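Q: could you work out the structure for the sequence below:
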Amino acid sequence: MIELYSPAEIEAMRPAGRFVADTLTELSRVADVGMNLLELDELVARRIKEAGAVSCYVDYAPSFGAGPFGKVLCTSVNDAVLHGLPHDYKLKDGDLVSFDFAAEVDGWVADSALSVVVGAPADKDLRLIDTTTRALEAGIGAATVGNKIGDIGHAIATVARGDGYGVNTQFGGHGVGRTMHGDPHIPNDGRPGRGMKLKPGLVIAIEPWFLQTTDEIRYDPDGWTLRSADGSRGAHMEHTVAITEDGPIILTARN
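A: The predicted model follows:
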């Protein structure tokens, strides 16, 4: 079921958005060569406890995963791009890592992701992150009242293909509100003017993710982590966005 939220309810979502945004900002600053993915997950678990928030991941067991997830943060490194299950791995110089984090605060959920390089970055990794960032911005720009879901996907895919990247539509954005994953599905490709009309009060996660030389993915044996089929690296960016008469509000905007 697709939920539409009142202006007061969207305001009530802001603390969740701020908490998720601040947590990701901290991760982007502290992640460094030699840090263990389990350390980063433990850091976020402490932040959740300190804030009186609730993890959306630890008990999450959807049909596409080998749940429950058991951790509070997704950490996808290099050729991993989505749903990376934290494990005993120390980040190396030049690693491209994507953090995906969702949490509930006062009954409201926010969901966001970012990708960074630790140590010395390769130009091709920075280019991939830049494309994914601009695709997210384009998708958010298309999330206006009267547009259609297809307009969001078309805006995202236009940026990706313009930079020479393929687009996979198996996983994409989704509705957000009282739960982490709700309707509607927001694919990262689409035809302009097609799909559900965007209405005030709709709150969605928009999340482009691209791989350097393929659009095919495979599962790790852990049943969660999704990697590129050819070993090329991936990047993932995501924001929770409220659609309003005055334009899109990025609830997980980072300072």
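
Q: only C-alpha atoms for contact and neighbour calcs from this point on.
A: OK.

Q: now the strands for the stretch 151-255 of the chain?
A: Using DSSP state E, counting those that start in this stretch, the strands of the stretch 151-255 of the chain run over residues 173-175, 182-186, 203-206, 209-211, 217-219, 226-228, 234-236, 239-244, 247-250.

Q: G119 is nearest to which of those strands?
A: Within these, the stretch nearest G119 is strand 234-236; the backing value is 16.4 Å (Cα to Cα).

Q: could you also give me the structure for this next sequence, so I can compare it with the first?
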Amino acid sequence: MFSRGIELKKPEQIIRMRKAGLVVARILAELERHVAPGVTTGELDGLAREMLAQQGATSNFLNYGAEWGYPPYPGVACISVDEEIVHGIPGERKLVEGDIVSVDFGAILDGWHGDAARTFLVGEVDEACRQLSEHTRESMWAGIGAAHLGGRVGDISHAVEVSILSHGLDYGIVREYTGHGIGTAMHQPPDVPNFGKAGKGPKIVEGLVLAIEPMVTLGSEDAVTLEDDWTVVTNDGSWASHWENTMTVTKKGLWVLTELDGGEAELSARGLPFGPLAD
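A: A predicted model of the protein is given here:
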């Protein structure tokens, strides 16, 4: 069912999306265990491919873009290191002590999509970079927590921005790339910017599923795409963090489809209602 171009899901369809989300959550957790100095980004991508096959899922990243005339994306995971914001192509690059690595990963299961991102720390990381990742993660949860039935997508955007700015640091909030609706396709309306005014945008209703994904830098928000037509880096060379979860709002509360526990621990710690349809 579509409302003003936005795909609204029935409860049983969201439960199927939860299964895809669990595939994403499990594989990201396993990738984190393998992030270490000396490991290449290509090796991480290879592990993700193996696990997708083991779980009977397919990639929504592999060959993405070809239908619109872009070079087909060659990996199943976007692996972006240090100054790379998003869409980093996995390959021969070896991780080194002190790197931060943002892994954006998705899966399709029975026609339904899951999408999430995590920033992983490689060994001992500079305190400013550790805080960058933690503050970006916090802003994602602030956005999730701002969603409620009858509210607006702008409530999420505003909460993400306020959370980032609350730290009083010169962070750059990347505006060119946004969160999005998700369902039978990975990217659907509506866009979910990481800045904006509360009370604006499409209404949050039952059946709306969103991917909330702040990208934050230690410097400028300006981004540049490299010659490979995919890898997006900061214009000033500052390092970046990217966190993302797929979520929905039910009559009972919030349900994070790409967290192993559905988001229960994080939501409970914030005094927010946990509202799974199943689990």
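
Q: please state their TM-score.
A: TM-score for the superposed pair, counting by TM-score structural alignment, normalised by the length of the first structure: 0.96. Supporting figures: 255 aligned residues with a Cα RMSD of 1.4 Å.

Q: quick one: the strands of the stretch 151-255 of the first structure as TSV, columns for mean neighbour count and distance to T75 of the first structure too.
A: What follows is the strands of the stretch 151-255 of the first structure, written out as TSV (neighbours: other Cα atoms under 10 Å; distance: least, Cα to Cα, whole Å):
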stretch	mean neighbour count	distance to T75 of the first structure
strand 173-175	23	18
strand 182-186	19	22
strand 203-206	30	18
strand 209-211	29	14
strand 217-219	17	14
strand 226-228	23	11
strand 234-236	29	11
strand 239-244	26	17
strand 247-250	18	23
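
Q: in what helix or strand does the alignment partner in the first structure of G123 of the second structure lie?
A: By TM-score structural alignment, G123 of the second structure lines up with G119 in the first structure. Counting by DSSP states H and E, no helix or strand carries G119 of the first structure.

Q: count of neighbours near G119 of the first structure?
A: 16 (other Cα atoms under 10 Å).

Q: ok, now which ones touch it?
A: By Cα atoms under 8 Å, 6 or more residues apart in numbering, G119 of the first structure lies in contact with 32-33, 92-95.

Q: now with 6 Å, please.
A: The contact partners of G119 of the first structure, by Cα atoms under 6 Å, 6 or more residues apart in numbering, come to 93-94.

Q: quick one, strands of the stretch 1-150 of the first structure?
A: 54-55, 74-77, 80-82, 96-105, 108-117.

Q: state the distance from the most centrally placed residue in the second structure to D155 of the second structure.
A: The residue lying closest to the centre of the second structure (Cα atoms, centre = their mean) is E244, at 2.2 Å. Relative to D155 of the second structure, E244 of the second structure is positioned 17 Å away (Cα to Cα, to the nearest Å).

Q: in the first structure, point out the residues matching stretch 190-198 of the second structure.
A: Going by TM-score structural alignment: stretch 190-198 of the second structure matches residues 184-192.

Q: sorry, back to before: now the strands of the stretch 1-150 of the first structure in a markdown table, with mean neighbour count and distance to G175 of the first structure?
A: Below are these laid out as a markdown table (neighbours: other Cα under 10 Å; distance: least, Cα to Cα, whole Å):
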| stretch | mean neighbour count | distance to G175 of the first structure |
| --- | --- | --- |
| strand 54-55 | 20 | 17 |
| strand 74-77 | 27 | 19 |
| strand 80-82 | 28 | 18 |
| strand 96-105 | 25 | 13 |
| strand 108-117 | 26 | 10 |
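
Q: turn those strands into TSV, including distance to G231 of the first structure.
A: Listed next are these as TSV, based on distance: least, Cα to Cα, whole Å:
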stretch	distance to G231 of the first structure
strand 54-55	30
strand 74-77	11
strand 80-82	8
strand 96-105	13
strand 108-117	17
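
Q: out of these, which is closest to W224 of the first structure?
A: For the strands of the stretch 1-150 of the first structure, the distance to W224 of the first structure is smallest for strand 80-82, at 8.3 Å, taking Cα to Cα.

Q: what range in the second structure does that closest one sit on?
A: Matched against the second structure by TM-score structural alignment, strand 80-82 of the first structure falls on residues 84-86.

Q: show me what that stretch is in contact with.
A: For stretch 84-86 of the second structure, the external contacting residues (Cα under 6 Å, 6+ apart) are 80, 232-233, 240.

Q: hang on, isn't the residue nearest to the centre of the second structure packed against D115?
A: No. In this structure, E244 of the second structure is not within contact of D115 by Cα atoms under 6 Å, at 7.5 Å.

Q: would you mind measuring from N60 of the second structure to A116 of the second structure?
A: 12 Å.

Q: hmm, I was thinking of A198 of the second structure
A: For A198 of the second structure relative to A116 of the second structure (Cα to Cα), the value is 24 Å.

Q: also N235 of the second structure?
A: N235 of the second structure is 24 Å from A116 of the second structure, where distance means Cα to Cα.

Q: trace the longest helix anywhere in the second structure over to the first structure and give me the residue numbers.
A: Looking across the second structure with DSSP state H, the single longest helix is helix 11-34. Under TM-score structural alignment, the alignment places helix 11-34 of the second structure onto residues 7-30 of the first structure.
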